[in-house]
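Enquirer: Fold the following for me, if possible:
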Amino acid sequence: MKAIVMQRYGGPDELRLGEHPDPKVAPGEVLVRVKAAGVNPVDWKIGAGYLDAVMEVRFPLIPGWDISGVVEAVGLDVDEFAVGDEVIGYIRKDQVELGAYAELVAANVRLLAHKPAALDWPQAAGLPLAGLTAHQSLRRVQVGKDDTVLVHAAAGGVGSLATQLAVAAGARVLGTASERNHDFLRELGAEPVTYGDGLAARVRELAPGGVDAALDFVGGDAVEVSRELVRDASRIASITDPQVAESGGQYVWVRPSVADLTELGRLADEGALTVPVETTLPLAEAAEAWRQSQSGRTRGKLVLTVG
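Expert: Presented below is the predicted three-dimensional model:
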């Protein structure tokens, strides 16, 4: 099979398209012919070695954790899926080695769900990691009807999905973004707020009493600003700052969940959730996708088309 492979830690220039052995299909797994693979910041952070202290990474490395595709074969003792089924998955394994940037992926059934019919292949590939992160972050801070929630980086891959999920739950969403993305946030149901110096004051112009919850999807001073605005520190969640827990907040590292992924698919099919895809690139241009992701200016998702 063709795959993007890294031989050692490094940046986009270490990515090479080449031939790689087809994956074996263990009991409880299915073989998926990949149609599209989502690109996430964690991909290039792993590639750069930033997570070496906490994750077992093996080379040669095929990056990526998000897929959409078609089941090509099933392993022993699998009755959840059949050949020809269209699936999506957050295929994070115990060892980081055989990932999504490939024509074929073997994945355990506990990492997969049926593809939402309402999403095309690139949209479906952009849903798993970002959607699960958004969904689990909202759950951790118990966002619900009539809450006012501040979403930092609301136009990004995770933030754009969290915004929609919070709106679907009946919350009022204030979303930070550059001015060029304000109309985009309004389309998602959020009230846009320009990020940067003076953010807390701008939020208080819209919500004088502060907000009920805040979600940090960007880092920087997002947690610090959130502490000024959220009445209960336990309702601040961050995916970038583990130290948020020291002041009572919630650090969120997304976990695979068939139930959560199925719920996201249901919302997509009901029209309550879409996946904004800014750019699709062919598998061979994975390095360019990483460069765009590293710029931090992507609206919605970046996706590689494979099959």
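Enquirer: can we go C-alpha only for contacts and neighbour counts from here?
Expert: Fine.
Enquirer: My understanding was that residue 229 contacts residue 202; is that so?
Expert: No. Assessed by C-alpha atoms under 8 Å, residue 229 is found out of contact with residue 202, at 10.9 Å.
Enquirer: Okay, now stretch 16-33: how far is its last residue from its first?
Expert: With C-alpha to C-alpha, to the nearest Å as the measure, the ends of stretch 16-33 fall 20 Å from one another.
Enquirer: Buried residues, it. List them.
Expert: Buried positions in stretch 16-33, judged by neighbour count with 16 or more other C-alpha atoms under 10 Å: 16-17, 20, 25, 28-33.
Enquirer: Second chain to compare with the first, below:
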Amino acid sequence: MRALTAHSGTLEIVEVPTPEPGRGQVRVRMEAATVNPVDLATRDGHLAAFYSPRERVGLGWDVAGTIDEIGPGVTDFELGEMVIGVSDILGLPSKTHADLVVLDAAAVARAPRGVTPVEAATIPLNGLTASQAIDMLGLHEGQSVLVTGAAGGRVVLVP
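Expert: A predicted model of the protein is given here:
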């Protein structure tokens, strides 16, 4: 299968082994994935201190697609179901910019109805970031907050 990787600041599409889901995981056939600032930082080697140095590193955090295989112990999803998910581990040889991606079932949710895969792919990392920021504020009942600038990701289709 194909995966987009980075090596010394250069992007390359390479053939990698097809990943198999383990216990508590699902495999998603990517229909859309995003490009986020963290992908650019990874490409340029700025985050290499957070993972073991490798010749190549996979890119991509957000994904929208269909479940194509279900690992043991996963009962919340069905084959062919449209989902969104996030791959939040740096340094993997293949991430969401690949034909297929294996994710922990806990990192996957059903895609919202009525949205395209391109639209759905923008949700996981932006939504997680917004949720974490709101949690850090420690708001109390009756307080409110305005979240702006949540459009930092760019969408890419990889057929």
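Enquirer: sorry, back to before: quick one: which of residue 229 and residue 202 of the first structure has more around it?
Expert: residue 229 (24 against 15; other C-alpha atoms under 10 Å).
Enquirer: Tell me where the longest helix sits in the second structure.
Expert: The longest helix of the second structure (DSSP state H) is helix 124-137.
Enquirer: counting contacts, what elements does it pack onto?
Expert: Applying 3 or more C-alpha pairs under 8 Å, 6 or more residues apart in numbering; DSSP states H and E, we find helix 124-137 of the second structure packed against strand 62-70, strand 82-86.
Enquirer: would TSV of the ones you listed with distance to residue 56 of the second structure be doable?
Expert: Shown next, in TSV, are these (distance: least, C-alpha to C-alpha, whole Å):
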stretch	distance to residue 56 of the second structure
strand 62-70	19
strand 82-86	20
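Enquirer: nearest to residue 101 of the second structure, of these?
Expert: Evaluated over these, closeness to residue 101 of the second structure peaks at strand 62-70, with 8.6 Å, by C-alpha to C-alpha.
Enquirer: what's the burial count for the closest residue to residue 9 of the second structure other than its chain neighbours?
Expert: Distance criterion C-alpha to C-alpha, 6 or more residues apart in numbering; nearest residue to residue 9 of the second structure, sequence neighbours excluded, is residue 44 at 4.6 Å. Around residue 44 of the second structure there are 16 other residues, counting by other C-alpha under 10 Å.
Enquirer: And for residue 88 of the second structure?
Expert: Count around residue 88 of the second structure with other C-alpha under 10 Å applied: 15.
Enquirer: now the helices for the stretch 51-200 of the first structure?
Expert: Assigned helices in the stretch 51-200 of the first structure, in chain order: 121-126, 128-140, 157-168, 182-188, 199-206 (criterion: DSSP state H, counting those that start in this stretch).
Enquirer: once aligned to the second structure, how far is the longest one on average?
Expert: Read that as helix 128-140 of the first structure. Here the mean offset of helix 128-140 of the first structure against the second structure after fitting is 1.0 Å, by mean C-alpha distance after the TM-score superposition for the first structure.
Enquirer: for that helix, which positions count as buried?
Expert: Within helix 128-140 of the first structure, the residues that count as buried by 16+ other C-alpha under 10 Å are 128-138, 140.
Enquirer: Distance of the closest residue in space to residue 186 of the first structure that isn't next to it in sequence relative to residue 127 of the first structure?
Expert: Residue nearest to residue 186 of the first structure in three dimensions, not counting chain neighbours: residue 192, with 6.8 Å by C-alpha to C-alpha, 6+ apart. Look at residue 192 of the first structure and residue 127 of the first structure: by C-alpha to C-alpha, they are 23 Å apart.
Enquirer: So for these two, which sits in the more crowded spot?
Expert: Taking other C-alpha under 10 Å, residue 192 of the first structure and residue 127 do not tie; residue 127 has more neighbours (34 against 25).
Enquirer: So what does the more buried one match up with in the second structure?
Expert: Aligning on TM-score structural alignment places residue 127 of the first structure opposite residue 123 in the second structure.
Enquirer: ok, that match - contacts?
Expert: For residue 123 of the second structure, the contact set (C-alpha atoms under 8 Å, 6 or more residues apart in numbering) comprises 62, 84.
Enquirer: likewise residue 28 of the first structure?
Expert: Applying C-alpha under 8 Å, 6+ apart, the residues contacting residue 28 of the first structure are 75-78, 108-109.
Enquirer: between the longest strand seen in the second structure and strand 82-86, how big is the angle?
Expert: Longest strand of the second structure, by residue count under DSSP state E: strand 25-35. With axes from the mean of the first three to the mean of the last three C-alpha atoms, to 10 degrees defining the directions, strand 25-35 of the second structure sits at 70 degrees from strand 82-86.
Enquirer: Around the residue nearest to residue 279 of the first structure when sequence neighbours are not counted, count how many other residues there are.
Expert: Of all residues not flanking residue 279 of the first structure in the chain, residue 302 sits nearest, at 5.2 Å (C-alpha to C-alpha, 6+ apart). As a burial measure, residue 302 of the first structure scores 26 neighbours (other C-alpha under 10 Å).
Enquirer: Same check on residue 87 of the second structure?
Expert: Counted with other C-alpha under 10 Å, residue 87 of the second structure comes out at 22.
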